[in-house]
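K.L.:
generate a structure from the sequence data that follows.
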Amino acid sequence: MISTLLSRLQRGPDGAPAPRLAFGADYNPEQWPREVWEEDVRLMREAGVNIVSVAIFSWARIQPGPGTWDFAWLDEVMDLLHENGIGVDLATATASPPPWLTTAHPEILPVTDRGETVWPGARQHWRPTSPVFREHALRLVRELATRYAGHPALVAWHVNNELGCHNVYDYSDDAARAFREWLRARYTTLDALNHAWGTAFWSQRYSDWEQILPPRLAASHPNPTQQLDFKRFSSDALKDHLRAEREILRELTPGVPVTTNFMVMPGTKGMNYADWADEVDFVANDHYVVPRPQDRDELSFSANLTSGIAGGRPWFLMEHSTSAVNWQPVNLAKRPGELARDSLLHVAHGADAVCFFQWRQSAAGAEKYHSAMVPHAGADSDLFRAVTALGGTLRALAPVAGAEREPAEVGILFDWESWWASEQDSHPTSLLDYHQEALDWYSALLALGIRADVVTTRSDLSRHRVLIAPVLHLVPAELAKDLTRYAEQGGHLVTTYFSGVVDENDHVWLGGYPGALRDLLGIRVEEFGPLPAGQTVELDDATTGGLWTDRITTTAPETEVLARYRTGVHAGRPAVTRRPTGGGSAAYVSTRLGVDGLTSLLPRLLAPAGVRSELPAEVRGLVEATVRRGPGGRFLFLVNRTDDPVTVPGTTGEVLVGSTGADGAVALGPRDVAVLRLPNS
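P.N.:
Sure thing, here's the model as predicted:
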């Protein structure tokens, strides 16, 4: 648990754990001369840093050769940090194998679907299924755990680093063997596999397990279920490596929590983090903003989803940037206030730790232009002053430590397998963007001033009065039953185009779309109607749809039509429907309405559940509100979503961050955040 980590960071005068949010960065002292280390710890103390991640990319330094070890420098770093009251999240250093290992064993290098070897020279050049790599990596983990098991600076273990960031899909012979073993465990018999994969199509039937390969480069579209299973397998292979390292750490240091840094953000979809969450003692995440105007709420969405993965419990922001990154086409510096706003928005959604990549900006290497807590300009810089100010703000928020996110009335269901399956090839359209559709619904709710939780299929869905499931493409029979039960017992389900279409084997639910959800929704669609890029249709409620349309027939007399198509081939036919059932309802939105269209539609979808904004009318859409509650009380976070000052009237409570006027109104500057401890209710 993250509470175990936090309790190791600071204790009160009586020796008991004191509430404290963690604050720090990746620290890479091996990049710098020894004399810089003393300045580092002095500046860390000045900034309020109390935790750093060490040794993430240090394998070559720790193990210079096959049988040689050099821990002297790391011993000194660990001692120095402890002497200065800074805890260490110690990495296992297995993220990038050293040159001596890849030279001696090139068979550990990944292979692309085209058969090309991924050579050393960057990072993460290893196969998740390589037994040779696993042997060497676990030897390193055992050496580290044995040496530092009792070190007082050690507060947590950091397995590998960003597992799967660059090596999630490997098509090597090692991967092929491991894939076959995974398939044997999943299907038991070849007959079951042939049925699941639909191998009667294109003469693909397998008569021996050895005939099965990963979906390497093929003459046309590879088998879709083979592709889906390979995605599942690849996520599981990385998860298995996480488990292997974790088990050694738990054996040798049973009281030290173990985590690894997830990457919950757009474009990183190869790892099913909802499935990984139970493998770590606390969830940790890395997040970097991609500055696109249409995605201004993406940081909030990803932090919210991380909380959903963590089951609402506190989690650890392991990495984000103080300012510009180095890997985008144009790397923009953050504007004044954004460093604090971005950090505190993660805290608002449950982070009990705020950390950056990295502590000191590198002078050499591929990430030398990536910002850090101490920039190239040094401590006499606006950036370091902003970092130090953030440290003070986090000290003021110490009572928030340990507080869980208070559940919202609305949940947005995010499902990795639907993400994978809905965006595969040979589909009705290649323009579908699962993540963007979910983000659009989230942004529309924020525009209405309504709190929402982003949750997974492993969450308790009954906690939400309204459950929005955009593009829930892959629906096994059990999930269909769960959603039907949810609606019949009083919940209000909203789903969209291309939902309910296939089962867990990517087989179409026959009888008409939306397949597994057809009876619940009280509609039937015979044929999809994707739209060409740029083409739109108008609805009779003055909204505009794009990407997709459906020719809907209502099949239950109680199914209501909330909006119809006004233009296009389906003019006059239903576009948005809702069917009352039991104490709840099930609604269907058959086109992509975008944020503006969803903002217009949502009040009608939320009305049966009685969901309303908790914010004053004049600030709805301008301010995001989240609530955390725990031993220290209930905490309201108010985040200015705009570049203009905003005043939030009618607030009550103790102000921890921010300021209030004589009338109790909270004044938020551009991109500002306020935090209030609410009165007991």
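K.L.:
going forward, measure contacts and count neighbours with C-alpha atoms only.
P.N.:
Will do.
K.L.:
helix or strand next in line after the helix or strand harbouring Thr626, which one?
P.N.:
Thr626 is part of strand 623-630, with elements assigned from DSSP states H and E. Next in sequence after strand 623-630, counting helices and strands by DSSP H and E, comes strand 633-640.
K.L.:
who does that next one touch, helix- and strand-wise?
P.N.:
Applying 3 or more Cα pairs under 8 Å, 6 or more residues apart in numbering; DSSP states H and E, one finds that strand 633-640 makes contact with helix 338-348, strand 623-630, strand 673-678.
K.L.:
now the strand holding Thr626: buried residues?
P.N.:
By neighbour count on 16 or more other Cα atoms under 10 Å, the buried set for strand 623-630 is 623-629.
K.L.:
okay if I get the residues you listed as a markdown table plus distance to Leu445?
P.N.:
Compiled in a markdown table, those are given as follows (distance: Cα to Cα, whole Å):
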| residue | distance to Leu445 |
| --- | --- |
| Val623 | 12 |
| Glu624 | 10 |
| Ala625 | 11 |
| Thr626 | 13 |
| Val627 | 16 |
| Arg628 | 19 |
| Arg629 | 22 |
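K.L.:
which among those gets closest to Asp672?
P.N.:
Within the set of the buried residues of strand 623-630, Val623 lies nearest Asp672; the separation is 9.7 Å, counting by Cα to Cα.
K.L.:
now the closest one: closest residue in space that isn't a chain neighbour?
P.N.:
Among residues not flanking Val623 along the chain, Asn640 sits closest, at 4.7 Å (Cα to Cα, 6 or more residues apart in numbering).
K.L.:
I'd like the structure of this one too, to check against the first:
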Amino acid sequence: MPRLGDATRGRILYGGDYNPEQWPEETWHEDVRLMRAAGVNSVTVGVFSWAKLEPRPGQRDFAWLDRLMDLVHEHGIGVVLATPTASPPPWLGHLHPDTLPVDQDGRTEWWGGRQHFSHSSATYRRHAAAITEDLAARYAGHPALTMWHINNEYCTYDYGDEAAARFRRWLGNRYGTLDALNTAWGTAFWSQGYGDWDEVMPPRHAHYLKNPTQVLDFRRFTSDMLLECYTAERDIVRRHTPDLPVTTNFMPLWSGQDAWRWAEEEDVVSVDLYPDPRDPLGAQHGALVQDMTRSQARGPWMLMEQAAGAVNWRGANHPKPRGLNRLWSLQAVARGADAVCYFQWRQSRQGAEKFHSAMVGHAGEQGRTHQEVRQLGADLAKIGPHTAGTHVGAGIAVLHDWHSWWAGDQDGRPSTRFDYPDVLHAWHRALWEAHLTTDFAHPEHDLTPYRVVVVPQLYALTDAAIDNLLAHVRRGGTLVCGFLTGVADEDDRIRPGGIDARLRQLFGIRTLHEWWPLETDETAVCDGFRGTLWSEEIEPDGTADETVPYKGGELDGLPAVLRKGRAWYVSTLPEPDALRDLLARICADAGVRPALAGLPAGVEAVRRGDLLFLLNHGRDPVTVGVPGTHRDLLTEATVTDRVTLGRHGVAVLAP
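P.N.:
Predicted coordinates for the structure are as follows:
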């Protein structure tokens, strides 16, 4: 199977989405000149070009793309060629309304934007396959072609009639019989029992709360239908170019895709990443996404999109301050990226994203953003031969599962004051601020490589997942679980006792009497810290080796935290410093240490292969102790025992 290394060839890919159809051809020659000056070696072409490639049904206009492919190849730039199926041309929706998605209120989503396709439409799939087939046949032998990019940011839901028919077939394959479906969905509640498959519908608009397992299965179905669209196009291009890798770009922590399953179908795992430059935790958000993407890829991965400056879809769209683009790009490399790319190369003058930044902005090549893009290109050329293909080691796994998220993220729960991504970020932030590098893993993955397994929250767990956690502890591993974990099974059926009995025994819990959610500004006082968001009325069974009690209130004296052997249960969300200190202590006891001790505040240290990346997320210069003698690949200077990092500065130290 081809991999990212087949496209990178021992270097870091650098470039971004290139939309030459928006510009006269004389601009193309200016573009390749600027690309060469910026160190660009890869461009993604054709993402939104369907109307240009097929202006009328069955017509093909490849001449412009022929010229573009030849031009960039002449200048030593490779092409990641996209199938254009994320944005069908207006004629497709006009002639075939069945290709348009329908929302849960029955409203059609029309053309004029993008992603206006029904993943379940046979007509859409037929036309998407046809343009993909012709594109792959034409460019399979072109020397510029290095990789395929299928569609773009798969993210559509569809509640229409054709989707409903496919949903019923999907359910039939999953359950076999209506009796099994009725059991899984708990349809004895509210007189929802189904006696005919034609009665089963997507969870369209309802008077009150919808059936939770119906909603859960519809999210599973949606992920699977989108995946079918991806694999259909992937298989076409693979048939023409079996030696070239294929990818599609994830949106980070988007709830509509089971990215663990999707990653298994990709040769290269890629992601789009847009932290807010005004967010003081923007770097931590980036680190979480990078760690998750690296874990899905099981090695090097591709940063398919980021912003060189401002985006255009926040309330106030701030540019990146001087040096931040370079810092966050090199952070991605530190955490395993072998490709650093942007949306997009040249900033659009028209259309919905004309205020979204680009590698060449409206200020042109003299603009600050483009000058920083050039500096980054030079940096990547220096470190690429030393980093490409190398791996990031981690002794900690954070467990994450989309199905558990889907099950827990519904109405009718004990609290709407928090959501799952917030909890996941809080726990990852604690580890990141403790300078502990983490992988992510599915709860049924092999956990033997890890000394510490962290479960921020997994509301729904399969029996296999629970057995996997128990086996990890039996092998001598450390397990730390957050609140509301192991409450339900894969059908969103509450397990007897409110927490699975095996987990209760593991943690030393006799009974979970009540869940006590907290208001937004409410805290639970514990011995040594305050808890937020949540608390639980737990009766211990007397076997715990260590407890931290609640102090005051209804839960006074009951355990907020329990430890039994190497298994920890945390029934609240400690405030950030407390959670960081707790996890740092647990990891140290398990033999997991930071990449570098004694780091100043705001400095991140990550080891990738033999290299040590030091990243200063602050605006003030800092000096970092680095015992021994090292060579900084970025400055080519030799440093002994200490290195100074300027504002948003980076050092990449080789032994």
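K.L.:
what's the TM-score here?
P.N.:
These two chains, once laid on top of each other, score a TM-score of 0.97 by TM-score structural alignment, normalised by the length of the second structure; 652 aligned residues with a Cα RMSD of 1.7 Å.
K.L.:
switch the helices and strands packed on strand 633-640 of the first structure over to CSV; also include distance to Ala122 of the first structure.
P.N.:
Below are these laid out as CSV (distance: least, Cα to Cα, whole Å):
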stretch, distance to Ala122 of the first structure
helix 338-348, 28
strand 623-630, 39
strand 673-678, 38
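K.L.:
so which residue is smack in the middle of the second structure?
P.N.:
Within the second structure, one residue has its C-alpha closest to the average C-alpha position: by Cα atoms, centre = their mean, that is Pro252, at 3.0 Å.
K.L.:
corresponding residue for it in the first structure?
P.N.:
Taking TM-score structural alignment as the criterion, the aligned counterpart of Pro252 of the second structure in the first structure is Val264.
K.L.:
read off where stretch 110-130 of the second structure ends up in the first structure.
P.N.:
Mapped onto the first structure using TM-score structural alignment, stretch 110-130 of the second structure covers residues 119-139.
K.L.:
quick check: buried residues in the matching stretch?
P.N.:
Buried residues in stretch 119-139 of the first structure, counted by 16+ other Cα under 10 Å: 120, 124-130, 133-134, 137-138.
K.L.:
picking up where we left off before, to Ala447 of the first structure, which of the helices and strands packed on strand 633-640 of the first structure lies closest?
P.N.:
strand 623-630 (8.6 Å).
K.L.:
helices or strands next to the closest one in the packing?
P.N.:
helix 338-348, strand 404-405, strand 633-640.
K.L.:
if you set the cut-off to 10 Å instead, what comes out?
P.N.:
Helices and strands touching strand 623-630 of the first structure, as assessed by 3 or more Cα pairs under 10 Å, 6 or more residues apart in numbering; DSSP states H and E, comprise helix 338-348, strand 404-405, helix 434-447, strand 452-455, strand 633-640, strand 646-648, strand 673-678.
K.L.:
next, count neighbours for the counterpart of Ala533 of the first structure in the second structure.
P.N.:
Under the alignment by TM-score structural alignment, Ala533 of the first structure pairs with Thr520 in the second structure. Under the neighbour criterion other Cα atoms under 10 Å, Thr520 of the second structure is assigned a count of 12.
K.L.:
name the element Thr520 of the second structure belongs to?
P.N.:
Once you assign secondary structure using DSSP H and E, Thr520 of the second structure falls outside every helix and strand.
K.L.:
residue contacts, the nearest residue to the match of Pro252 of the second structure once chain neighbours are set aside?
P.N.:
Nearest in space to Val264 of the first structure, with sequence neighbours left out and distances taken as Cα to Cα, 6+ apart, is Ser302 at 5.9 Å. Counting by Cα atoms under 10 Å, 6 or more residues apart in numbering, Ser302 of the first structure touches 263-266, 285-289, 308, 346, 349, 439, 454.
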